[in-house]
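Peer 1: 3D, please:
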Amino acid sequence: MFDDTRSRFLGCLIGCAVGDALGCRLEGLASLDVESVFDGRWTDDTHMMIGVAESLIANKGFNGNHMAQTFIKNYEQEPWRGYASGPPKVFRWIKSGVPWDEAAKQLFGGAGSYGNGAAMRVAPVGLLYYDDTEKLRFVAHAQSMITHTHELGTEGAVIQAYSVALAVKASQSSEWDSYEFLEKLMGFTSNETYRRKLKKAVELLKEGADRHKVVKELGNSVEAHNSVLTAVYCFLRNWGNFKDAVTYAVNLGGDTDTIGAMTGAISGAYHGVEAIPEQWRNKLERRAYIEKLAEDLWALK
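Peer 2: Okay, here's the model as predicted:
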């Protein structure tokens, strides 16, 4: 495997969008139907990932208010992308004058959201700071606070960003394997919920568990702690092939677009853009713009 960080950046963002587009079309279908149903159209997962990238590029780093305003602008232009009820509420509060890092604390009676919305969009953070763990943790957490303030939501985003970073690093070494990847994640998080799931992921990989058991143990729903490590597992179970990883991910059912997007981001960051099937890349909505964002992020390194 050659060292081409530029290809990893492209692979990550294109992979995220491809996984999203595949997932929103494939719920409940068998992998044999992949080619016939893929039309390249993506959801709010990719829409918000684009917003993260746009803001990071514009500011050459993180600016919370700018990123929040970017999310709002993009949402108002295309509100039909499939946004859940939480972000539009937060956007209205921010527009009314509530600070960008305070508005989302009002959700769910003050508990904040622990959904996977902050994790699904965080891939650009993992790329930009793949070689700076502390900066990655800070920015992944901070961007989460715009819409998801519960610890499980923010930590899910941090773990997803770090998984992207690890994938870029693993692509540059022939010595890594699935278990070392999980061990590094275990050392990165102190959250017990995620640590328990990481231990389960190790067990599932060792036994080659069937999909039913994977869903039972790791989850496939919209909560971050029931989907982020599922995406990591999908990548690791199908370490050698991008198409196999995202197809496996979306065939777990549940929140297929987001699990597909997160798996695609990690797998794309590992394999590079050339590993993504050409027919998928060619059909992908706004492919050229997403590629430009990846190029611009890479240029900041």
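Peer 1: For the rest of this, base every contact and every neighbour count on C-alpha atoms.
Peer 2: Fine.
Peer 1: where do the strands sit along the stretch 101-250 of the chain?
Peer 2: Secondary structure of the stretch 101-250 of the chain by DSSP state E, counting those that start in this stretch: no strands are present.
Peer 1: can you give me the helices in it?
Peer 2: For the stretch 101-250 of the chain, applying DSSP state H, counting those that start in this stretch gives helices covering 117-120, 123-128, 133-144, 151-170, 178-188, 192-207, 211-218, 228-237, 242-250.
Peer 1: how about those, which one is nearest residue 39?
Peer 2: Within the helices of the stretch 101-250 of the chain, the stretch nearest residue 39 is helix 242-250; the backing value is 14.6 Å (Cα to Cα).
Peer 1: Check the offset of that closest one from the chain's centre.
Peer 2: 14 Å (Cα atoms, centre = their mean, to the nearest Å).
Peer 1: Check which helices and strands that helix is in contact with.
Peer 2: If you count contacts as 3 or more Cα pairs under 8 Å, 6 or more residues apart in numbering; DSSP states H and E, helix 242-250 packs onto helix 5-26, helix 228-237, helix 256-271.
Peer 1: Leaving out sequence neighbours, find the closest residue to residue 161.
Peer 2: Distance criterion Cα to Cα, 6 or more residues apart in numbering; nearest residue to residue 161, sequence neighbours excluded, is residue 126 at 4.2 Å.
Peer 1: what's the answer for residue 152, then?
Peer 2: Nearest to residue 152 is residue 114, by Cα to Cα, 6+ apart, at 5.2 Å.
Peer 1: cool, and residue 194?
Peer 2: residue 225 (6.6 Å).
Peer 1: need the contact list for the one you found.
Peer 2: Residue 225 makes contact with 114, 116, 152-153, 156, 193-194, 219, according to Cα atoms under 8 Å, 6 or more residues apart in numbering.
Peer 1: Of the residues you listed, which is the most crowded?
Peer 2: Using other Cα atoms under 10 Å as the neighbour criterion, residue 156 leads the contacts of residue 225 with 33 neighbours.
Peer 1: That one reaches residue 224, doesn't it?
Peer 2: Yes. The pair residue 156 / residue 224 is scored as a contact, 5.4 Å apart, by Cα atoms under 8 Å.
Peer 1: Which neighbours do those two have in common?
Peer 2: When contacts are counted by Cα under 8 Å, 6+ apart, residue 156 and residue 224 have 116, 119 as shared neighbours.
Peer 1: for comparison, sequence B:
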Amino acid sequence: MFGLLIGDALGVPYEFHSAASISTLATIEMTPPPNFERAHEGVPPGTWSDDGAQALALLDALLRDRNLDLVAFADNLLDWFHRGTFTPDGNVFDVGLQTQRAFHRLASGVAPAVAGPSDDHDNGNGSLMRCLPVVMVATSHEEAIHLARKQSLITHGHTRSQLCCALYCLTAMGILENMTAADAVRAAENELLERYAGAAEEVELKIALDGRFDAPRGSGYVVDSFWSAIHCLLSTRNYEDCVRRAIMLGNDTDTTAAIAGGLAGTLYGEGALPMRWLATLRRREIAEGLLAKLRHFYRTPGANALF
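Peer 2: Presented below is the predicted three-dimensional model:
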């Protein structure tokens, strides 16, 4: 979780910049170089954005119901959107357009399970960026796939978006099961290909998997977003280089770094997180409080091996 939050906060000042405008890997810090025209001017260094806030909103909902009550999760998301809950300071400064459309649908009375836009062009990365908490509660791959897809429905209803979330969560679970990162990705691909062979989801899954052949761009498209994060994970050997490389791709820097950072945090562990970044992270006690509840609640026989 802290891998995700740090990656998100680190990427915030660089959002919307092209790869060419971000100078060098070594200069990427919570506070960019003085001459850098940072995004979200006025947002203090170490502030996570919608990525981290929605991930915390999902974690809170899962703590209250491990089967994920979509009404409760939708309420959490709306509390974030309207009141800044799950943010460091109540300031909501970055909201995806597709997510806003879903929130308007919720406000008009549409049920959470069908609120997420689901046309072919409705495949932003807004549900992928937040889905890591699924791995913290799922006790099986079956449950992880189910919850990963379910949490997507509120804002991103298209099958492609749901399957990218499932790929991500299975990859993280593979890492927790002591696979190498590369083996975890391949195992996730193979498991979903076998699961959906001949099913309606197979075409969309193959579209998602074909994204691995494209050059990473760090865009807001869910398929590119997933594979950009995987590229950063597999082409580096530590947490710091992974999230910096994600930001070097430009474009949706906070989200790419959050997605890659969640996996890198899972792979390398808490001790690999740079202390200077962890110390800069604002109001980290918000996450610590939820994680303390998680550890207490799931420290039972048969619970996820993470705890």
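Peer 1: Quantify their similarity with the TM-score.
Peer 2: Once superposed, the chains reach a TM-score of 0.81 (TM-score structural alignment, normalised by the length of structure 1), with 263 aligned residues with a Cα RMSD of 1.9 Å.
Peer 1: just to revisit the earlier point, the aligned residue in structure 2 for the residue nearest to residue 161 of structure 1 and residue 205 of structure 2, how far apart?
Peer 2: Under the alignment (TM-score structural alignment), residue 126 of structure 1 maps onto residue 135 of structure 2. Using Cα to Cα, to the nearest Å, we find residue 135 of structure 2 at a distance of 20 Å from residue 205 of structure 2.
Peer 1: In structure 2, what residue corresponds to residue 86 of structure 1?
Peer 2: Here residue 86 of structure 1 is matched to residue 98 in structure 2, going by TM-score structural alignment.
Peer 1: Its match: what's it in contact with?
Peer 2: With Cα under 8 Å, 6+ apart as the criterion, the residues that contact residue 98 of structure 2 are 116-117, 122, 124, 126, 155-156.
Peer 1: mind checking which helix or strand it is in?
Peer 2: In this structure, residue 98 of structure 2 sits in helix 97-107 according to DSSP states H and E.
Peer 1: can you tell me the mean distance of that helix from structure 1 after alignment?
Peer 2: Taking mean Cα distance after the TM-score superposition for structure 1, the mean distance separating helix 97-107 of structure 2 from the aligned residues in structure 1 is 2.1 Å.
Peer 1: List the buried residues for that helix?
Peer 2: Neighbour counts using 16 or more other Cα atoms under 10 Å place 98-99, 102-103, 105-106 of helix 97-107 of structure 2 among the buried residues.
Peer 1: Kindly report the same for stretch 56-64 of structure 1.
Peer 2: For stretch 56-64 of structure 1, burial by neighbour count (16+ other Cα under 10 Å) applies to 56-57, 61-62, 64.
Peer 1: What residue in structure 1 is paired with residue 284 of structure 2?
Peer 2: Aligned partner of residue 284 of structure 2 by TM-score structural alignment: residue 287.
Peer 1: count of residues packed around the aligned partner of residue 4 of structure 2 in structure 1?
Peer 2: Counting by TM-score structural alignment, residue 4 of structure 2 lines up with residue 16 in structure 1. A count of nearby residues for residue 16 of structure 1, using other Cα under 10 Å, gives 33.
Peer 1: contacting residues around stretch 178-187 of structure 2?
Peer 2: The set of residues external to stretch 178-187 of structure 2 that reach it, using Cα under 8 Å, 6+ apart, is 167, 170-175, 233-234, 267.
Peer 1: ok, back up a step: enumerate every residue touching the match of residue 4 of structure 2.
Peer 2: Applying Cα under 8 Å, 6+ apart to residue 16 of structure 1 gives the contacts 46, 123, 260-266, 268.
Peer 1: 7 Å - rerun?
Peer 2: When contacts are counted by Cα atoms under 7 Å, 6 or more residues apart in numbering, residue 16 of structure 1 touches 46, 261-262, 264-265.
Peer 1: What subset of those residues is buried?
Peer 2: The neighbour count (16+ other Cα under 10 Å) marks 46, 261-262, 264-265 as buried among those.
Peer 1: and of those residues, the nearest to residue 74 of structure 1?
Peer 2: For those, the nearest to residue 74 of structure 1 is residue 46 (11.3 Å; Cα to Cα).
Peer 1: In terms of helices and strands, where is the closest one?
Peer 2: For residue 46 of structure 1, the enclosing helix or strand under DSSP H and E is helix 44-59.
Peer 1: what's the average distance of that helix to structure 2?
Peer 2: Mean deviation for helix 44-59 of structure 1: 0.8 Å (mean Cα distance after the TM-score superposition for structure 1).
Peer 1: Rebuild the contacts of residue 225 of structure 1 as a markdown table, extending it with distance to residue 211 of structure 1.
Peer 2: Formatted as a markdown table, the contacts of residue 225 of structure 1 follow (distance: Cα to Cα, whole Å):
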| residue | distance to residue 211 of structure 1 |
| --- | --- |
| 114 | 24 |
| 116 | 21 |
| 152 | 24 |
| 153 | 24 |
| 156 | 22 |
| 193 | 21 |
| 194 | 20 |
| 219 | 10 |
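Peer 1: Which of these sits closest to residue 134 of structure 1?
Peer 2: Using Cα to Cα, the contacts of residue 225 of structure 1 come closest to residue 134 of structure 1 at residue 156, 15.7 Å.
Peer 1: got a list of what the aligned partner of that closest one in structure 2 touches?
Peer 2: Alignment note (TM-score structural alignment): residue 156 of structure 1 maps to residue 164 of structure 2. Residues near residue 164 of structure 2 by Cα under 7 Å, 6+ apart: 128, 208, 223, 226.
Peer 1: and in structure 1, which of these remain?
Peer 2: Contacts conserved in structure 1 for those, counting by both residues aligned by TM-score structural alignment, their matches' Cα atoms under 7 Å: 128, 223, 226.
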